[in-house]
Every structure is written in structure tokens, then in C-alpha cells.
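Asks: the sequence and its predicted three-dimensional model are supplied below.
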Amino acid sequence: MSFAENQTSDEAIDGQKPGDKGSGIFAVPDPASPIQGAFKKVIVTDITYPECVRRGQNCMVYKWLPKRVDQKASDCPTKGSLCTKSCAHDLCLCIDGTCQ
């Protein structure tokens, strides 16, 4: 089994303590979709970075942000932009070379 890619930026965890709370952004496979590689984005608030890493292990990709993110605002405003390992916007994840 391969582990999910952690796209948390170094800046996001710089200066944080293990108990500091933030939000996790997770891409989970969507078995209801007939499209290969389909996923759902899930936002979990009030979790620590270590908890985000633990929860993200069975996801496609994930990242932690040192702030509360609105769980209803999951759309990536730069969807389709090319990326290599991460995307600049908080709500975006780099999946298959594009921000999602």
C-alpha cells in the first residue's frame, strides 16, 4: 500500500506546536463516480498537524493549514492550473499535475 502525499507547506508548520489546531484538506477516492481518479474533497477543522498526517495516510493527497477553513468553501479558485507538488491556494490540492 502506498502512502498519501502530504502537500503541507513548510511555512504552514513553521513555528507551530504539536497541539496547535488547524484544518486538514483531504482528497479521498470517490467510488460512486465512474471516472477513473475521481475524488471528493473533505475539510476537517480543529485538528492538529500530527492528527492530519495520521488521518491522511489513506487519502490520495492531503495538507494541513494552521487556521480554520470553512467546510462549505471547498472549491479551488485556481482549478486546472499546472502544479508539481502543491498549489498556492489553501483550498487547492495538486492531483495529476493540476490544481484541484
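Replies: Everything's here; your move.
Asks: contacts, neighbours, all on C-alpha from now
Replies: OK.
Asks: what about the strands in this protein?
Replies: For the chain, the strands defined by DSSP state E occupy 5-6, 21-29, 39-48, 61-65, 94-95, 98-99.
Asks: the ones you listed into JSON lines, with extra columns for distance to residue 88 and mean neighbour count?
Replies: Converted to JSON lines, those look like this (distance: least, CA to CA, whole Å; neighbours: other CA atoms under 10 Å):
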{"stretch": "strand 5-6", "distance to residue 88": "14", "mean neighbour count": "20"}
{"stretch": "strand 21-29", "distance to residue 88": "14", "mean neighbour count": "23"}
{"stretch": "strand 39-48", "distance to residue 88": "17", "mean neighbour count": "18"}
{"stretch": "strand 61-65", "distance to residue 88": "12", "mean neighbour count": "26"}
{"stretch": "strand 94-95", "distance to residue 88": "10", "mean neighbour count": "22"}
{"stretch": "strand 98-99", "distance to residue 88": "9", "mean neighbour count": "20"}
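Asks: try it against this one:
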Amino acid sequence: MGRPIAHNQTQRQHIKNAVEKKERSLAPEIGVAIFVVPDPEKGVDALKGVAVDGIDYEESVRRAEHCLMFKWVPHSVGTLEDYQAAKASPSFHCTGRCYSESDCPHSWCFCGGLGPIYECELY
């Protein structure tokens, strides 16, 4: 993929909801975080997604510090099983150009590339 368009690719609405819950002292929503990291077993430029289930947004931000990019998806939107099914499905596609993290067709897709052309991709 090249460079990510943004390190944190969590959809803005999910971030807004997490911040509002924290400001109102409500329990944080739990979800799935996908961390994109190098995959030296596959090659020099290869990347892979590492999914962590049962995590809130703030914890995913802390854990993402040394990752290339990440996103957090609340369980109200998708589960670990949904992510695993998307990765296993030959019919699931993260296709298309993107200009921001919210341009990709699905919550599991990341936006990155060699700029100025960016593409959506599933890790």
C-alpha cells in the first residue's frame, strides 16, 4: 500500500460518540481495533492487520502508537466475527479510490497509497 492517508482511520462519528460518552462519564463502548503493522514474513513492503476484540477507543489509540495505521469499530457496527468473515470472503472488496478514511466503502477498509492516488484496502 505505500503511505496511509491518516494514522487513525476510525470513522469520525465513532470518535465523536466515544468522546461524548467519556465527557458524560458513561461506560465506554467496546469494539474491535484493527492495527496495521509490517509483515516481514510476507515481504519487504507487506502489511498485515492484527485484530483486537473487546477494546474501547481510548485503549486502541494507546496501543496504536507504533503501528502504521489503525481503526476502531464499535460492536454496534461490527464484531470480530464480521471482520474475520470479510477477510475470508472472496466477494468482499475494499475497492475504489479514497481521499480520506471515510471514503472507503466499509468500516473494515483502510485508505492509503503512494499519493496523490489513494486506494481502499482490507488488512
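Replies: Now that the structure is in, tell me what you want to look at. Just so we're clear, the structure is a prediction, and the values are computed from it rather than from any experiment.
Asks: select, out of the strands of the first structure, the one closest to residue 77 of the first structure.
Replies: The closest of those to residue 77 of the first structure is strand 98-99. By CA to CA, the value is 9.0 Å.
Asks: point me to the residue sitting farthest from the middle of the first structure.
Replies: Seen from the C-alpha centroid of the first structure, the residue lying at the greatest distance (CA atoms, centre = their mean) is residue 34, 22.5 Å away.
Asks: of the strands of the first structure, which approaches residue 82 of the first structure most closely?
Replies: Go through these one by one with CA to CA and the one that ends up closest to residue 82 of the first structure is strand 98-99, at 4.4 Å.
Asks: now the equivalent of residue 29 of the second structure over in the first structure, nearest residue through space, not along the chain?
Replies: Matched to the first structure by TM-score structural alignment, residue 29 of the second structure sits across from residue 20. For residue 20 of the first structure, the nearest residue in space outside its immediate sequence neighbours is residue 48; the separation is 5.6 Å by CA to CA, 6 or more residues apart in numbering.
Asks: and the one you found, what does it touch?
Replies: Residues near residue 48 of the first structure by CA atoms under 8 Å, 6 or more residues apart in numbering: 18-23.
Asks: residue nearest the centroid of the second structure?
Replies: Taking CA atoms, centre = their mean, the centroid of the second structure lies closest to residue 71, which sits 2.8 Å from it.
Asks: do you know how far that one is from residue 82 of the second structure?
Replies: As for residue 71 of the second structure, its distance to residue 82 of the second structure is 15 Å (criterion: CA to CA, to the nearest Å).
Asks: what do you get for residue 89 of the second structure?
Replies: Taken as CA to CA, the spacing of residue 89 of the second structure relative to residue 82 of the second structure amounts to 10 Å.
Asks: and for residue 22 of the second structure?
Replies: Taking CA to CA as the measure, residue 22 of the second structure and residue 82 of the second structure are separated by 26 Å.
Asks: now do the longest helix along the first structure: which range of the second structure does it align onto?
Replies: Using DSSP state H to define each element, the first structure has its longest helix at helix 49-56. When helix 49-56 of the first structure is aligned against the second structure using TM-score structural alignment, it corresponds to residues 57-64.
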